[in-house]
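Asks: just the structure for this:
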Amino acid sequence: MEKSRLSVTYIGLLFIAGFFATMAFDFWGQVLSPSIGWANLSPEGLAQNLLSSIGLPSSAFLGFFVHFYIVGLIGYPMGWAYVFKPIWTLVVGPVHWFLASALYGVGLWVFAIGGVTTFSGLPPFLNFTGITWVALIGHVLYGIVLVAILRLITRRET
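Replies: Below you'll find the model as predicted:
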């Protein structure tokens, strides 16, 4: 039996899955990628730049807070649960979750690296430098881990 999508329990599950997905994203972008000679992701810098561009207070702490807590633990998981998953289920059905989660990650990448960067006054997709591709892998990894954790948690409850 699936939890109500508006219940405190389900929202808590989204938060937990977002935590693990954010940890995977950060581990990839700040540990693994630089250790193999690729770019080091600093997503809090993008969030900090966004805050500045819209006239809000900006600091390294606020950038980290926005990216980790607001986006990673709340925004992206809710985007999956309340936007992408219902559309996917309507169009494709409740199947192919690995593909769905990877495509969701690509969508997050387009939103963040294509949209937020441009809105913040940076070049779209950061001019397709090394960080762009590390971010693509990171966002796809985020989507896959998010959905895998959600599926793992909800299966244990059924």
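Asks: going by C-alpha atoms from here, please, whenever you check contacts or count neighbours.
Replies: Will do.
Asks: Ile16: how many residues sit nearby?
Replies: The burial count assigned to Ile16 is 19, neighbours taken as other CA atoms under 10 Å.
Asks: how near is it to Thr154?
Replies: 12 Å (CA to CA, to the nearest Å).
Asks: list the buried residues in the strand or helix carrying Leu62.
Replies: Under the criterion of DSSP states H and E, Leu62 resides in helix 60-65. If you call a residue buried by 16 or more other CA atoms under 10 Å, then helix 60-65 has these buried ones: 62-65.
Asks: and the gap between Ile70 and Gly63?
Replies: In terms of CA to CA, Ile70 sits 10 Å off from Gly63.
Asks: again with Thr158
Replies: In terms of CA to CA, Thr158 sits 38 Å off from Gly63.
Asks: which helix in this structure has the most residues?
Replies: helix 130-157 (DSSP state H).
Asks: now the other sequence, so there's something to compare against:
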Amino acid sequence: MSIATVTQNARIDVRTGTALVIAAVAALLAWEIFARAIAPAWIGGPLQPTGLAKSLFANVIGLPIGQTAAQAVHIATGVIAYPAAYFLVTRFKSLGWIADGAILGIVTWFFAIGIVAPASGLPFLLGMGAMMWAALVGHVVYGLVVAGGFTVARKRLS
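Replies: So this is what the prediction gives:
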């Protein structure tokens, strides 16, 4: 694959961008439903990505942020950053939407609780308890919805 081919494949036209945003919003909604409705029955409380964002800003940057700013960070990550990374990586090599989505989920999970959590002062992989597994399931659901939603939305928008 030449540089020109890679550049062409990585371009986002209106249809592709729209499909990616639709998939990302659906995926973030799926994550929120899992985190707030399913995880509490499993682990005794909701998953709190905004708490992680607040801890990160306070411990790494020394800047305390409020709930609204933490929610904005969470939304921007779920609707822009992770889907953009998914799109760019899968332009080079795709293993099919199911594998791509599962890999996206695992990578975002590890980033959140294997890198961001320790940087925020929390234990690596959140101490390897039930919350770690719930976060993994939630992130894999998110990844599958991004990849599957993007595949379906892109076809429907053509």
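Asks: can you pull the TM-score for these?
Replies: In this superposition the chains share a TM-score of 0.85, using TM-score structural alignment, normalised by the length of the first structure; 149 aligned residues with a CA RMSD of 1.9 Å.
Asks: now the helix holding Leu62 of the first structure: which residue numbers in the second structure?
Replies: Aligning helix 60-65 of the first structure against the second structure (TM-score structural alignment) gives residues 67-72.
Asks: quick one: that stretch to chain centroid distance?
Replies: 16 Å (CA atoms, centre = their mean, to the nearest Å).
Asks: name the surrounding residues that touch it.
Replies: 50-51, 53-54 (CA atoms under 8 Å, 6 or more residues apart in numbering).
Asks: relative to the first structure, what is the average displacement of that stretch?
Replies: Its match in the first structure and stretch 67-72 of the second structure itself, once the structures are fitted together, sit a mean 1.2 Å apart by mean CA distance after the TM-score superposition for the first structure.
Asks: can you check stretch 146-155 of the second structure too?
Replies: Mean for stretch 146-155 of the second structure is 0.8 Å (mean CA distance after the TM-score superposition for the first structure).
Asks: ok, residues contacting that stretch?
Replies: So stretch 146-155 of the second structure is in contact with 15-16, 19-20, 22-24, 26-27, 83, 97-98, 100-101, going by CA under 8 Å, 6+ apart.
Asks: what about the helices in the second structure?
Replies: Under DSSP H, the second structure gives helices at 3-10, 14-33, 39-43, 49-56, 67-76, 82-92, 97-110, 117-119, 130-156.
Asks: mind listing what's buried along the fourth one?
Replies: Meaning helix 49-56 of the second structure. Those would be 49-50, 52-56, for helix 49-56 of the second structure by 16+ other CA under 10 Å.
Asks: what of the last one?
Replies: Judged by neighbour count (16+ other CA under 10 Å), helix 130-156 of the second structure contains these buried residues: 131-151, 153-154.
Asks: got it, and the second one?
Replies: Within helix 14-33 of the second structure, the residues that qualify as buried by neighbour count (16+ other CA under 10 Å) are 16-28, 30-32.
Asks: and if you look at the third one?
Replies: Neighbour counts using 16+ other CA under 10 Å place Ala39 of helix 39-43 of the second structure among the buried residues.
Asks: please identify which of the contacts of stretch 146-155 of the second structure is nearest to Ala4 of the second structure.
Replies: Thr16 (18.8 Å; CA to CA).
Asks: ok, the corresponding residue of the first structure for the closest one to Trp109 of the first structure distance?
Replies: Applying TM-score structural alignment, one finds that Thr16 of the second structure aligns to Tyr10 in the first structure. For Tyr10 of the first structure, the distance to Trp109 of the first structure equals 25 Å [CA to CA].
Asks: same check, this time on Phe25 of the first structure
Replies: 12 Å.
Asks: also Leu141 of the first structure?
Replies: On the measure of CA to CA, Leu141 of the first structure and Trp109 of the first structure end up 11 Å apart.
Asks: one more: His96 of the first structure?
Replies: On the measure of CA to CA, His96 of the first structure and Trp109 of the first structure end up 20 Å apart.
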